[in-house]
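**Q** Okay, predicted coordinates and the sequence, questions at the end:
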Amino acid sequence: MFVLGGGGELLRDILLGEDAVYHPGGIDYDGSQVWVSVAEYRAESSSIVYTIDPDSFEVRERFRVDDHIGWILRDPWLDFVFGGSWGSRQFYTWDTEGRLVDTWENPGHFVDYQDAQLLGPGLLLCSGISLLPRSDGTFLELGGLALMEPLRQRITRDVPVSVFSKAGHVITRNPVTVTASSSGLLLHAAPDDGDDAGGTRILSYRIILTLL
């Protein structure tokens, strides 16, 4: 995991995982610790869940999961840890020691969620991507955002996203987060990979809310 300065400079490179467990998923900051799952790069594999102290950068292994966990976050209000499998086909709820509380199958097939953030107690904003085949053999990237309530086992609303980076990737392809400021809501995304033209850029969009 990379620690970056405000100008994008690399401050620290933290090595996580072991052997074939090397692929980090969507991460979360719960106000105290950074939570990150590292998995084998294949479905139905295995993962290690870590926390990282943002001040000392101390790494602590929290628990292991017999599945590919593509994103993880901790709800400090409920003291639960939520996560999703490869493509978020399966959702999980654990306690902070890794004891399984609940698991349920994703009822939707709109997009595969790649990241999630906590909006409030038991309320998640999920983001992801789906590849839609074209007649010429290529694929169109369709992005999406969804509100999810894991304790009620339901997705309450989802919307498509069709905004693309200069490299041609839909902005919800990789990490996404939404922040609030005095000027409104901002959506931040990093859809591109290091080997794309221009490398990985952090893109920010102002969300304009209108009352009807």
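**A** Thanks, I have the structure now. Numbers count the residues shown, from 1 in each chain.

**Q** CA atoms for contacts and neighbours, from now on please.
**A** Fine.

**Q** leaving aside the residues next to it on the chain, what's closest to Asp102?
**A** Thr93 (5.0 Å; CA to CA, 6 or more residues apart in numbering).

**Q** okay, now the one you found: neighbour count?
**A** Neighbour count for Thr93, taken as other CA atoms under 10 Å: 22.

**Q** what helix or strand does it sit in?
**A** strand 90-94 (DSSP states H and E).

**Q** before we move on, the earlier item: can you tell me how far the residue nearest to Asp102 is from Pro150?
**A** 8 Å (CA to CA, to the nearest Å).

**Q** Can you pull the residues that touch both of these two?
**A** Listed as contacting both Thr93 and Pro150 by CA atoms under 8 Å, 6 or more residues apart in numbering are Phe82.

**Q** Tell me which residues touch the residue nearest to Asp102, please.
**A** Contacts for Thr93 were tallied using CA under 8 Å, 6+ apart; they are 80-83, 100-103, 150.

**Q** before we move on, what about Ser85?
**A** Contacts of Ser85 (CA under 8 Å, 6+ apart): 43-44, 67-71, 91-92.

**Q** Second structure follows, compare the two:
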Amino acid sequence: MLFSRRTGLALLSASCWLMPSALAANITVYQPNVALLPSPPPAPGPAKDFEAIIEQFNRLGRSTVWNLVKKIRFEGDSGEPEGMVNLGEERYIVGENHYTNVTASYGKNVIINGTDRTPGAGYAHLAVYDAQGKRIADATLTAPGAIQYHIGGIDYDGERIWATIAQYRPNTTATIISVDPFTLNYQNITSYNDHLGGIVHDKQTNQLSTLNWGARNATTWNLNSGALRHPSSGFSQPLAVVRNPTFFIDYQDCKFLGHSRVYDYRAVMMCSGLATYPNNVTVGGVGIVDTETMVPLSELPLPMVSDLGMPITVNPFDVALVNGTMRLYFLPDQHNSTLYVYEPVQDSPYEY
């Protein structure tokens, strides 16, 4: 039995298939009589309906009309949200970062020990919200003073939540973790000598795909391999590292879709992100991407912005099929966060 250090609540240890024991998250409970997950837990929306999602996505284009289905204000200070999973629109689990000391640049074109800024300090969180945006619980995953405190994109495979916790600067270090969504207890899976952000899990092959700073490289990890080291014993080497061939946007949060017949049964994910070009031109978008090669198979720019003026594709993203129609979920604003849920109401008339 494990106990939350902050609340004193007893927590059941998560079942462990890779590591010998689970670690207790430091949990604050806001709704003590509300379960963290619906029962039974829903299947992951992107993977459950991936063929229909891919079919509908591939009918869209720049002229697609989007309908804002709902807006949900999330309670409390959400820090900087980085990743999100939607569980049947009954629960939203959000990876959040709260910074106690922001990073600072070493100066223009100054690189020290392979990176361009000071480490900073902060906390990585997983927060659970209900359908109305009320906080159910908040789990702190990093200790005070930890150099790795930045959680990236997250993915849910129907059993576990997968996340990365990294230094908040490029060319540094990261740890891959697996979280039990019923308890928010977690396991450290392995460490890597580069920043890691987005992550997805392919249950069919039991492989992870992770993205580094700016999603410039993708790494593939075989969870069945004995080559993975526990984080306490040094860095592991991935199964493969590939360069991202596209510079349209930097992917920030991805969701595993499946092995689609549309793409000759290659494993694909849907990723959201943005990039800032010269003269402060920012472009956001969503794409279907091969998990192993990073080749973009279908990409779509999205022009929408939040009520606070942020591009809609900043950080957290999810996708699901609801009543036969694809929905996209975004949580772009820091500290004062609102969930934006969109459906396409008109296919592109000439772009496919």
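**A** Perfect, I can see it now. Everything numeric in this text was worked out from a predicted model, so none of it was measured.

**Q** returning to that earlier point: please report how far the residue nearest to Asp102 of structure 1 lies from Asp13 of structure 1.
**A** 29 Å.

**Q** go on, Gly168 of structure 1?
**A** 28 Å.

**Q** circling back to that earlier point, just tell me what the residue nearest to Asp102 of structure 1 corresponds to in structure 2.
**A** By TM-score structural alignment, Thr93 of structure 1 lines up with Thr220 in structure 2.

**Q** do Thr177 of structure 1 as well
**A** Checking TM-score structural alignment: Thr177 of structure 1 goes with Asp318.

**Q** Also Ser45 of structure 1?
**A** Per TM-score structural alignment, Ser45 of structure 1 is aligned with Thr172.

**Q** what does Leu4 of structure 1 give?
**A** Aligned partner of Leu4 of structure 1 by TM-score structural alignment: Tyr129.

**Q** tell me which element the residue mapped onto Leu119 of structure 1 from structure 2 falls in.
**A** Mapped onto structure 2 by TM-score structural alignment, Leu119 of structure 1 lines up with Leu257. Take DSSP H and E as the rule and Leu257 of structure 2 turns out to sit in strand 250-260.

**Q** What distance do you get for the nearest residue to Asp66 of structure 1 once chain neighbours are set aside to Leu186 of structure 1?
**A** Closest residue to Asp66 of structure 1 apart from its sequence neighbours, by CA to CA, 6+ apart: Ser46 at 4.5 Å. Distance, Ser46 of structure 1 to Leu186 of structure 1, using CA to CA: 34 Å.

**Q** ditto for Ser32 of structure 1
**A** In terms of CA to CA, Ser32 of structure 1 sits 23 Å off from Leu186 of structure 1.

**Q** ok, now Val81 of structure 1?
**A** For Val81 of structure 1, the distance to Leu186 of structure 1 - CA to CA - is 25 Å.

**Q** Show me which of these two is the more surrounded one.
**A** Of the pair Val81 of structure 1 and Leu186, Val81 is the one with more neighbours under other CA under 10 Å, namely 21 against 16.

**Q** which residues touch the helix ranked longest in structure 2?
**A** Longest helix of structure 2, by residue count under DSSP state H: helix 50-57. With contact meaning CA under 8 Å, 6+ apart, helix 50-57 of structure 2 is reached by 46, 257-258, 260-262, 320-321, 325-326.

**Q** which residues of structure 1 fall in helices?
**A** So, for structure 1 - with DSSP H - there are no helices.

**Q** Quick one: residues contacting the residue positioned nearest the centre of it.
**A** Nearest to the mean C-alpha position of structure 1, counting by CA atoms, centre = their mean, stands Asp115 at 1.7 Å. Neighbour list for Asp115 of structure 1: 25-27, 70-72, 126-128, 174-176 [criterion: CA under 8 Å, 6+ apart].
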